[in-house]
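J.: Structure, please.
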Amino acid sequence: MIRRNDVLSAEKRIRSYVRRTPLLRGGSASAPLWFKCEFLQHTGVFKARGAFNRQLAALERGELDPDVGIVAASGGNAGLANAYAAAALGVPATVFVPENAPRVKVERLLAYRATVRQVGAEYIEAYGAAMEYVGRSGALFCHAYDQPEIAAGAGTIAEEILQDEPGIDTIVVAVGGGGLYAGLAAAAAGRARIVAVEPFTIPTLHAALEAGRPVDVAVSGIAADSLGARRVGEIAFSMASQDPPTSVLVPDEAIIAARAQLWSEYRIPAEYGAATAFAALTAGAYVAQDDERVAVIICGANTDPRTLGSTA
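T.: As a prediction, the model looks like this:
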């Protein structure tokens, strides 16, 4: 479990290292909508917030050896964020990614001077290899989503949303392993509801809520590179058990269409995982009330720009 105080501590710790991203008005006059533009964050993804919070807190406690550095396992985005943070803090980074990680993400990891190791077909295999490396090297492990400092860092997004627009009723977010959801739930508790959106093909939180515990799900579909955790994290499940979100599922076709719409109407270069939250609204999986004020987090832009207008 994490609390809002954890998020507020993270906000203070990372303030000078991350961007305060804009909250932009979208929708229509009769149906206002706000986009939290986290695709403009360092590394093109919200995960920079948790990465800096984890590494800075570890440095404060003397848990991060600057000569040994950090290690992360990731479908791509968490690795990018942790590699960027490590470079900014002057420590080495080793990142394990699946063999099918998007080329654009691998190239950016190398640009951040990370050592990249590609292992297996899914995140869980990269994770296992990373944990073996941690045992051998003593490097600081930075989880992609299931560590308190990672989740609390992500939760600073909700603080910014509700500072900029205190009247927001609902925050819509895509869920993979659940770190972002957990941070938002902690920050927004008692102030705004959370709509947790997942692809039908990777329903980690939805399946956990139905089963009453985190369970493994099959990983497939258009958003698997960024939302492809096999099961939801313990922190996210604890938060959801205490105060269940509105949990909705969307098909790949809706995600593809939502991504194309974000580009054609707003010139927002979202990756498929980031467009999943918007797809809940465009496909009708979540229907806002007439007077409901909704913010959608567009959480990442690490995608091939040549495909932005594609609906196939």
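J.: CA atoms for contacts and neighbours, from now on please.
T.: Will do.
J.: Check the offset of stretch 114-129 from the chain's centre.
T.: Taking the mean C-alpha point of stretch 114-129 and that of its whole chain, the gap between them comes to 18 Å (CA atoms, centre = their mean, to the nearest Å).
J.: do stretch 14-29 as well
T.: Distance, centroid of stretch 14-29 to centroid of chain: 15 Å (CA atoms, centre = their mean).
J.: which non-adjacent residue is nearest the spatially most central residue of the chain?
T.: Among the residues of the chain, L180 comes closest to the average C-alpha position under CA atoms, centre = their mean, at 5.0 Å. If you skip the residues right next to it in sequence, L180 has A154 as its closest partner in space, 5.2 Å away by CA to CA, 6 or more residues apart in numbering.
J.: Compute the number of surrounding residues for the one you found.
T.: Applying other CA atoms under 10 Å, we find 29 other residues in the vicinity of A154.
J.: Quick check: buried residues in the helix or strand encompassing it?
T.: Assessed by DSSP states H and E, A154 sits inside helix 148-164. Using 16 or more other CA atoms under 10 Å as the test for burial, helix 148-164 gives 148-162.
J.: thinking again about what came up before, got a list of what the residue nearest to L180 touches?
T.: The contact partners of A154, taken as CA atoms under 8 Å, 6 or more residues apart in numbering, are 46-47, 49-50, 179-180, 183-184.
J.: Sequence B follows; please return its structure for comparison with A:
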Amino acid sequence: MTLTRLDVQAAEARTRDYVRRTPTFRASPTLSVKLEFLQRTGTFKARGAFNRQLAARERGELDAGIGIVVASGGNAGIAHAYAASVLGVPSTVFVPETAPAVKVALLRTLGATVVQAGSEYVEAYAAATVFAAERGALFCHAYDQPEIAAGAGVLATELLEDDPGIDTIVVAVGGAGLLAGVLAAVDGRAHVVAVEPEAAPTLHAALAAGAPVDVPVGGVAADSLGARRVGQIGFDLAQPAHARGSLSSVLVADSDIVAARSALWRDYRIPSEHGAATAAAALASDAYSPRPGERVAVVICGANTDAGTF
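T.: The predicted structure is shown next:
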């Protein structure tokens, strides 16, 4: 399915009463920062979670007694559990046995039934799909569903409304759900820079190969940017955008991510998680160097992190 600006507009109307319109901060005459870490549940993921569940309810696909199921190592599960609690339906979240105890505890606080399956996300994902098929629960993907991506893209619509002079939007990429939404929302009105850790180059590798491919992942941002393969929706939008020059794909080192995260806290008191700081690292490290006078916006998309590590 091709994601379009109309899908993002529909998501904006559908989720308006459930998510926060996060502010845009002007850090300098040529740099704006989208403070998406102020979103409900601490990340942009709440936007897609509400859009997916609300759209399914409109179509009669969301059984109020069975609810939703999602596989996640963290942020997506938290977002879907929160959305389900607001909408009054049960949620089941499959996580790897290695999932951090603090995130498992938060999921349970949100009312989710947590099932630990396997040592990696891919095993939890497989178990979640079986559960959805057997129980009739609404399956919610962490990033590779049209409604998930469209919901995420609303933040780019807000950004361009708040700061219409923006030339370039810089976003971190894991499975590319956020990137897909941003590309659809922007629809050629701004250049997009997709930033990945060198230790998890799923989009970069896919663009080089001409198709999504599995890559080994690791590094400091693996808890949120640890998808082994870029999502098909994100790739289908990214490949033509990259070919026509409206998308740049860059990589940053772990050391640059750590430095950018520290700088965000030191200079702006922004408590970014490593995955979100990956976008800022592209500018701080010159992996992406703006032209003189180029108006750039960087999306800080999440803050589910240990404040004691700053």
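J.: what stretch of the second structure does stretch 65-78 of the first structure fall on?
T.: Residues 63-76 of the second structure are matched to stretch 65-78 of the first structure when aligned by TM-score structural alignment.
J.: Kindly check the end-to-end length of the matching stretch for me.
T.: Across stretch 63-76 of the second structure, the terminal residues are separated by 20 Å (CA to CA, to the nearest Å).
J.: can you give me the offset of that stretch from its chain's centre?
T.: Taking CA atoms, centre = their mean, the mean C-alpha location of stretch 63-76 of the second structure is offset from the chain mean by 16 Å.
J.: and V248 of the first structure, what pairs with it in the second structure?
T.: Taking TM-score structural alignment as the criterion, the aligned counterpart of V248 of the first structure in the second structure is V250.
J.: Please, where are all the helices along the second structure?
T.: Across the second structure, reading from the start of the chain, the helices by DSSP state H fall at 5-15, 45-58, 75-87, 101-109, 121-135, 146-162, 177-186, 202-209, 232-243, 254-268, 274-284.
J.: hang on, the earlier thing: quick one: which of the contacts of A154 of the first structure is nearest to P98 of the first structure?
T.: K47 (18.1 Å; CA to CA).
J.: any idea how far the closest one lies from E38 of the first structure?
T.: Distance from K47 of the first structure to E38 of the first structure, by CA to CA: 9 Å.
J.: Name the residue in those two with the higher neighbour count.
T.: K47 (29 against 24).
J.: Show me what the more buried one lines up with in the second structure.
T.: In the second structure, the residue paired with K47 of the first structure according to TM-score structural alignment is K45.
J.: go on, G221 of the first structure?
T.: So G221 of the first structure corresponds to G219, using TM-score structural alignment.
J.: List the residues that contact the nearest residue to that match once chain neighbours are set aside.
T.: Take G219 of the second structure and drop its neighbours on the chain: the residue closest to it by CA to CA, 6+ apart is A199, 5.5 Å away. When contacts are counted by CA under 8 Å, 6+ apart, A199 of the second structure is found next to 216-219, 253-254.
J.: Return the residue of the second structure aligned against the residue nearest to L180 of the first structure.
T.: By TM-score structural alignment, A154 of the first structure lines up with A152 in the second structure.
J.: just to revisit the earlier point, quick one: the residue nearest to L180 of the first structure from G178 of the first structure, how far?
T.: For A154 of the first structure, the distance to G178 of the first structure under the criterion CA to CA works out to 10 Å.
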